[in-house]
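Enquirer: no letters, just coordinates:
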């Protein structure tokens, strides 16, 4: 049993913190909208705090899962930030999808206070968080990672150290690049099947067992055919992630023509009013 803190009670952080509490850890949570933290504490028997600093006070490990680079800085830095409440020898684990730049920046500040830092973005969406089946890709030193691996395992089916600080975020960028291309290809395939007069569900059943099969096909193919998108990972968040990807690609001279194109397709979906639709809503753009 450990004393832990979790910052960010969104659709991911709320269940992730719940899994930590279910394993017997003492968990204190913080959320910018206090009502969410209070609801979590009532449901899981933990504690809630008014500031990130108060949540982090006395915690051995502080986890965070917030929105973007600026949101992360807001809960880590400053007089009321988590670092101000953490002791030397503790560890900060960031599950937010951010730039590798902010991961390295905050890691350096943490290291100056003898606090460990692991950037640990996740994949698997809300369902993965709720079911404790996330994939977590981590950046940091091996000794610090070993201290938090079991804690992360409370809500992950797979967790791996990918390299030094920032490597977790870079790996998540690869993940988002692959998803963008897969979803666009799946959208075009299902759109073609409908235009050709085929039974879309039958097509999915057949091709999912061959080389075209993917997580996206298994979990999103049927809902795409039904024109259902009011769930899942929002287009607004995907565009945030792809913006990070394209900025990093510009810095490291990677060529990502398909990713840049799909990012613009998601922009089209936003203009259609679909910013909160699931990323599989690329198919609606084709209609």
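Expert: Great, that's in hand. Predicted model, so just to flag it, every value in this text is computed and none were measured.
Enquirer: alpha carbons only for contacts and neighbour counts from here, please
Expert: Will do.
Enquirer: in the protein, which residue is closest to the centre?
Expert: residue 122 (4.3 Å; C-alpha atoms, centre = their mean).
Enquirer: if I look at that residue, how far off is residue 280?
Expert: 19 Å (C-alpha to C-alpha, to the nearest Å).
Enquirer: can you check residue 236 too?
Expert: Residue 236 is 12 Å from residue 280, by C-alpha to C-alpha.
Enquirer: look at these two and report which has more neighbours.
Expert: Using other C-alpha atoms under 10 Å as the criterion, residue 236 and residue 280 rank with residue 280 on top: 30 against 18.
Enquirer: isn't the more buried one up against residue 222?
Expert: No - with contact defined as C-alpha atoms under 8 Å, residue 280 does not count as touching residue 222 (10.6 Å).
Enquirer: dropping in the other structure now:
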């Protein structure tokens, strides 16, 4: 069993840290708001630290699950004095590849290791311990961290060098954005054509149009229920990172840029905290 620290007990991190504790690892947690950390301590076996440096001190693995680049940098700055030789910092935040490379170098200077490890699977994946984890970093550090991450991950893949995990997460979000927009338009078309959406989905699921989004979100999309997962605000953050990376590497992402603006429309409708399937609300608002 490993000595671990988990910094960031949000929608995902709360459950991920819990899985570490249930797996028998020693866990020290920290969260910006103390009430969330206190709730975690009530539900799980582990310790609550007063700050990131205290949580990380003496840990073999330090896990981060935060909001955006500025949050990661602030927390890393705070824990950096506790970094020691052989420690492995694993960042599950969806952040920029550039920041991951920077933190990799800062860990290296202390004899520690850094893995960028953004996650996919939503809150349900975190609750069930079935997350997909895309990693960038050194092979030896990944090999050491993999059995620990297995407490909350069902599939862990080392994509390449530092930053590669974050770039792979961008690929994931590009694909999701296009799929959800296509599903929204398909369902909207079915409604306008007077078709029974349930029968249409029954007919096409299992064929070439099938997707996780179709199987799990078509009904709530038709019903206008958007409280089932990853929020629009967070998707726009991820797409911002993706589009910035595309400008750097020369990738052409016209569909992704368009869907990003569609999500901006959803925000303007008051849907900032709706889940990503709410793209259909743009199409049905004037119906």
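Expert: All right, it came through fine. Since the model is a prediction, treat every value here as computed from it, not as a measurement.
Enquirer: just give the TM-score of the two.
Expert: TM-score for the superposed chains, counting by TM-score structural alignment, normalised by the length of the first structure: 0.98, backed by 284 aligned residues with a C-alpha RMSD of 0.7 Å.
Enquirer: strands of the second structure, residue ranges please.
Expert: Here the second structure has its strands, by DSSP state E, at 3-7, 26-30, 47-48, 61-64, 88-91, 113-116, 119-120, 131-136, 153-160.
Enquirer: deepest-packed of those, please.
Expert: strand 113-116 (a mean of 30; mean count of other C-alpha atoms under 10 Å).
Enquirer: mean deviation, it versus the first structure?
Expert: Once fitted to the first structure, strand 113-116 of the second structure is off its aligned match by 0.3 Å on average (mean C-alpha distance after the TM-score superposition for the first structure).
Enquirer: that strand corresponds to what range in the first structure?
Expert: With TM-score structural alignment applied, strand 113-116 of the second structure matches the range 116-119 in the first structure.
Enquirer: need the contact partners of that stretch.
Expert: Stretch 116-119 of the first structure has contacts (C-alpha atoms under 8 Å, 6 or more residues apart in numbering) with 89-95, 103, 106-107, 110-111, 138-141, 144-145, 165-169.
Enquirer: from those residues, list the buried ones, please.
Expert: Neighbour counting by 16 or more other C-alpha atoms under 10 Å classes 90-95, 103, 106-107, 110, 138-141, 144-145, 165-169 among those as buried.
Enquirer: how about the counterpart of residue 277 of the second structure in the first structure, nearest residue that isn't a chain neighbour?
Expert: Alignment note (TM-score structural alignment): residue 277 of the second structure maps to residue 280 of the first structure. Excluding its sequence neighbours, the residue lying closest to residue 280 of the first structure (C-alpha to C-alpha, 6 or more residues apart in numbering) is residue 183, at 6.1 Å.
Enquirer: same thing with residue 236 of the first structure?
Expert: Nearest one to residue 236 of the first structure, counting by C-alpha to C-alpha, 6+ apart, is residue 275 at 4.9 Å.
Enquirer: surely that neighbour touches residue 233?
Expert: No - assessed by C-alpha under 8 Å, residue 275 of the first structure is found out of contact with residue 233, at 10.2 Å.
Enquirer: ok, for the aligned residue in the second structure for residue 17 of the first structure, nearest residue in space, not its chain neighbours?
Expert: Residue pairing (TM-score structural alignment): residue 17 of the first structure is matched to residue 17 of the second structure. Computed as C-alpha to C-alpha, 6+ apart, the closest residue to residue 17 of the second structure that is not its neighbour in sequence is residue 6, at 6.2 Å.
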